[in-house]
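**Q** Sequence first, predicted model second:
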Amino acid sequence: MKTILGWHQHISRFDGALTAWGGSLMSLALRWYVGWQFFKAGLVKVGDWSATLALFHDEYKVPLLPPDLAAYAGAAGELALPVLLCVGLVSRPAALALFLVNAMAVISYPQLLTFECPAAINDHFYWGAMLLVLVAYGPGKLSLDAWLAGRRAA
């Protein structure tokens, strides 16, 4: 019985360390993966600005915003928010804002729901789920948010 309790203590310590650092590594991977997807989209937008403006005027139907303002806001959000997310600075608000950018993309381009290949809409669902995980659980220990919190506590 003592042996079993001893093993349990060792496993519990290992499990605690794995949860703390494993969760932080998973959070870091999520932040970098999702951030990179949105950052690439922002680069495409600014890479051919006239095509971006044409898409926002003709294809995307962003509610409540004029097409030019929607294009600027979308590009700015897709370039700035992923940087914040990747370094882990104001991570939860950045993840929530990217979730809203993602939702607006789906709402503004309803053709995503009609494509023969479901990968287009599935990507948006996966990114949204990952962003909500980051909003709920935070950026983990491998972030500027955690480093700043540690400095504040010291």
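**A** All right, it came through fine.
**Q** C-alpha from now on. contacts and neighbour counts both.
**A** Noted.
**Q** Helix, strand, or coil at the residue nearest to Leu96 when sequence neighbours are not counted?
**A** Nearest non-adjacent residue to Leu96, counting by Cα to Cα, 6 or more residues apart in numbering: Val135, 6.2 Å away. What DSSP: H, G, I helix; E, B strand; the rest coil gives for Val135 is helix.
**Q** for comparison:
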Amino acid sequence: MQGVAAVWRMGIFSLCVFCLRIYIAAEFLQRGVAKAADWHAAVVQFTLDFSLPLMSPVWSAGTFVVADFVFSMLLVLGAFMSSACAGLLMLNLAALIFQSSIWDLSRPDPLLFRLYSSACLLFLIAWGPGALSFDALRRAER
């Protein structure tokens, strides 16, 4: 009977991890879509508020939009999870370091999003993508 309980717990855990992956990916994808939809505003934001050293604002905005899309899709699929999570963590780190308005505590939502999503991404790196992922499927084939 212990085997059934262990499989049940593993199934629930995999479902929870899958839901967490979808939630985090949806949040980053929403930010990427918003930047892509209003490209001029994104370039202005990367010019005034989020200026990365050694990169022009157009390249910075483009890099963030592409990274939001690519890493979010990898997260949804559960493919190359460590790389996808590390990429999104790098986006969060860049925002925490270079975005000046993120530390404005009169509107804490951007800061809280970066901190919460970083904690979730670190959890996903530590525990893996779960059984509902391409990574698990690839491991099972070996």
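**A** Yep, it's here. This one's a predicted model, so the numbers in the text were calculated from it and none came from an experiment.
**Q** quick one: what's aligned to the residue nearest to Leu96 of structure 1 in structure 2?
**A** By TM-score structural alignment, Val135 of structure 1 lines up with Ile125 in structure 2.
**Q** Ser82 is in contact with that match, correct?
**A** Yes. At 5.6 Å, Ile125 of structure 2 and Ser82 qualify as touching, with contact defined as Cα atoms under 8 Å.
**Q** Distance check, Ser83 of structure 2 against Ala67 of structure 2.
**A** 11 Å (Cα to Cα, to the nearest Å).
**Q** Pull up the aligned stretch in structure 2 for stretch 21-28 of structure 1.
**A** So stretch 21-28 of structure 1 sits over residues 11-18 in structure 2, by TM-score structural alignment.
**Q** Setting the sequence-adjacent residues aside, check what's closest to the residue nearest the centre of structure 2.
**A** In structure 2, the centroid-proximal residue (Cα atoms, centre = their mean) is Leu88; its distance is 4.2 Å. Excluding the flanking residues, the one nearest Leu88 of structure 2 by Cα to Cα, 6+ apart is Phe71, at 6.7 Å.
**Q** The counterpart of that neighbour in structure 1: what's it in contact with?
**A** Under the alignment by TM-score structural alignment, Phe71 of structure 2 pairs with Leu81 in structure 1. The contact partners of Leu81 of structure 1, taken as Cα atoms under 8 Å, 6 or more residues apart in numbering, are Gly35, Ala94, Ala95, Ala97, Leu98.
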